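Q: predicted model and sequence below, questions to follow.
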Amino acid sequence: MSTQQETTTTTSKGFERFDPTFTTNVIKSIGPKTDPRSRQLMGSLIQHIHDFARENELTIDEWLTGVNFINTIGQISTPIRNEGHRVSDVLGLESVVDEIAHHIMTESGETPTSSSILGPFWSPNAPFRPLGGGSIIQDPVPEGGQVTLMHGTVTDLVTKKPIPNAVVDIWQASANGKYDFQDPENQTDNNLRGKFRTDENGEYHFYCLHPTAYSLPTDGPAGVLLKLLDRHPMRPAHIHLMISNEEYKPVTTQIYPSTDPYLVTDTVFAVKPDLVVDFKPRKGDPKATLDLEYNIILAPKTLKGMGKSSTSTTIGLEPRL
């Protein structure tokens, strides 16, 4: 039985409490030059917003609180702080869109590497770095940082063959839980960021840091929302990856250490079981103390059953400038 309070639309004498044609008229006001997809999305949005207001009998004060909350999101956002993206993540919306966009399975039940949310910290400006001995650690290793050799093979979901010349784009926070552009006092631009191309055997390898759990910034609307919902702001430690090749469906994902205490309660709901990995001790390498093998599987673009692309270029926006 649903616990949600039902809202009656008629009085005891049969009179309508709300104008039954109002929402329809608002949707019908969408002009003829509106493209079909925008018409579908905005019509549905209007319908759901109006239904939400009626079902919950939204008060004027509550509506104004919501309007002010949206205004604050815009006011606090900057080219390096995407608060709208962060609030979307706290509400779980990006994870839902990610699930819709990346759903594929072969006839034998096999799936490619799971996707995960992009998050607000990706940069289009990360440079390509050399594969042999390459590293995304461009500054001195921070206090508490554990250098890791990360390596693996990128393969085809269908043929199982390695994929040469695939681009592995990686970014992560430093040991203090901050990304380069959040931390100009301690990090240079593009520290802990880089792109690598797989070799003829589909292999990649580079040095990075064991990731660190961190708190979302709580000094803005996302923090207000988390406090209202009695939730913590912590993200489990993770490394971001974006893997692409012109003949394959790109995958954006995150991987998480199996020992992290926030795996089950990730505040942006992005953890998936097959993205949890084990870091192991590395011996005989003066550059690293840990080893991480992570193999990646891509699906050919010709394989059916895909969702719609979820790249940031869909609507012409970049996650950050």
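A: Perfect, thanks for sending it.

Q: okay, CA-based contacts and neighbour counts for the rest of this
A: Noted.

Q: which residues in the stretch 201-321 of the chain form strands?
A: All strands of the stretch 201-321 of the chain, identified by DSSP state E, counting those that start in this stretch, fall at 203-209, 214-215, 234-235, 239-245, 248-257, 276-277, 280-281, 290-293, 296-298.

Q: buried residues in the fourth one, which are they?
A: In this case it means strand 239-245. Going by neighbour count (16 or more other C-alpha atoms under 10 Å), the buried part of strand 239-245 is 239-245.

Q: show me what it is packed up against.
A: On a contact count with 3 or more C-alpha pairs under 8 Å, 6 or more residues apart in numbering; DSSP states H and E, strand 239-245 meets strand 167-171, strand 248-257.

Q: for comparison:
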Amino acid sequence: MFDEERSADVVAESFAAAPDERVRRVMTSLVRHLHAFVKDVELTPEEWAAGIRFLTETGRQCDDVRQEFILLSDVLGVSMLVETLHYRAGGDGTESTVEGPFHLVASPPRALGDSIDLTGNGEPCLVTGQVRDPGGAAVPGARVDVWQADADGFYDVQRPGVVPHQNLRGLFTADDEGRFRFRTVVPRYYPIPTDGPVGRLLSATGRHPYRAAHIHVEVSAPGRRTLTTHVFVEGSPYLDSDAVFGVKESLVLPFALVDDPELAASHGLPNPFRHVDFPVTMLPQR
């Protein structure tokens, strides 16, 4: 029988016969925390109905390009927490961060040294790095998937017909020494989409929608744990207040100005240009 004091116990007991132990544990904990929250704030029927409307609107905002539920998870810090718990680097590996809502298309395979910039707008930049294991040995043939916002703070999927499809995206294969390199432009900080329920939530709570400037990097290799991470631009606004809590100190790197005409020409870049080196340490598969 239901009563206020034992509400969580009553509902949790209904999952006692769940055949999957993990499902049983997750649902039992979810119910206990949810009931504790409702009691803590003494949620009214009107507020609960408003919450259901909010979640319904969030679902309606999702399509093939935009995932508003990921955005909601991001701004609540849940995406970052789940990723951090799942990929505990423990000081040996490169730290992880959120994938974000814009990794929704397959990145086009590109050769090492290619440019992912298809428009020519923005400050030219060379990105280099080497993939290694915790012992320092190279991880040859690692797959390095990258995607980023442009110099105006937009992803290609946000401006279809204005910028080329798959602009600032690329899938690279590291060489025999685990090294990778590509040409791009320095990304700009940008606001997450604010024209939906998540944007209204930020406005209602007095929060800004901006992400610090970054390049997304996802690295995979046989026998290694896939790493989802970012390279953040040192000095970018919002490093200390990223809207999705994605910044970790170890991932903030200088995009140094290089004034070397010969080196620029060797990489097919105008002079001067920016350069960031991002070493990646992959952990073994669990």
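A: On my side now, so go ahead. This structure is a prediction, so every number in the text was calculated from the model and none was measured.

Q: TM-score of the superposed pair?
A: The TM-score (TM-score structural alignment, normalised by the length of the second structure) is 0.92; 277 aligned residues with a C-alpha RMSD of 1.7 Å.

Q: show me the contacts for residue 163 of the first structure.
A: Applying C-alpha atoms under 8 Å, 6 or more residues apart in numbering, we find residue 163 of the first structure in contact with 154-156, 198, 200-202.

Q: counterpart of residue 235 of the second structure over in the first structure?
A: By TM-score structural alignment, residue 235 of the second structure lines up with residue 259 in the first structure.

Q: distance check, that match against residue 113 of the first structure.
A: Note on residue 259 of the first structure: its distance to residue 113 of the first structure, by C-alpha to C-alpha, to the nearest Å, is 21 Å.

Q: same question for residue 124 of the first structure.
A: The gap separating residue 124 of the first structure from residue 113 of the first structure is 22 Å, by C-alpha to C-alpha.

Q: ok now do the alignment partner in the first structure of residue 140 of the second structure, which residues does it touch?
A: Counting by TM-score structural alignment, residue 140 of the second structure lines up with residue 164 in the first structure. Taking C-alpha under 8 Å, 6+ apart, we find residue 164 of the first structure in contact with 154, 197-203.

Q: residue 124 and residue 113 of the first structure: who's more crowded?
A: The residue with more neighbours, out of residue 124 of the first structure and residue 113, is residue 113; 19 against 10, by other C-alpha atoms under 10 Å.

Q: ok, and the closest non-adjacent residue to the more buried one?
A: residue 297 (5.1 Å; C-alpha to C-alpha, 6 or more residues apart in numbering).

Q: verify the stated contact: the one you found with residue 157.
A: Yes. Using C-alpha atoms under 8 Å, residue 297 of the first structure is in contact with residue 157, at 5.6 Å.

Q: so what sits against both of these two?
A: Listed contacts common to residue 297 of the first structure and residue 157 are residue 112; contacts here mean C-alpha under 8 Å, 6+ apart.

Q: any of the contacts of residue 163 of the first structure buried? List them.
A: 154-156, 198, 202.

Q: now the helices: where do they sit in the second structure?
A: Using DSSP state H, the helices found in the second structure span residues 7-13, 21-41, 45-60, 68-75, 78-86, 197-204, 261-266.

Q: could I get the ones you listed as JSON lines with distance to residue 273 of the second structure and mean neighbour count?
A: Formatted as JSON lines, the helices of the second structure follow (distance: least, C-alpha to C-alpha, whole Å; neighbours: other C-alpha atoms under 10 Å):
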{"stretch": "helix 7-13", "distance to residue 273 of the second structure": "59", "mean neighbour count": "16"}
{"stretch": "helix 21-41", "distance to residue 273 of the second structure": "50", "mean neighbour count": "13"}
{"stretch": "helix 45-60", "distance to residue 273 of the second structure": "41", "mean neighbour count": "13"}
{"stretch": "helix 68-75", "distance to residue 273 of the second structure": "33", "mean neighbour count": "21"}
{"stretch": "helix 78-86", "distance to residue 273 of the second structure": "32", "mean neighbour count": "16"}
{"stretch": "helix 197-204", "distance to residue 273 of the second structure": "35", "mean neighbour count": "17"}
{"stretch": "helix 261-266", "distance to residue 273 of the second structure": "7", "mean neighbour count": "13"}
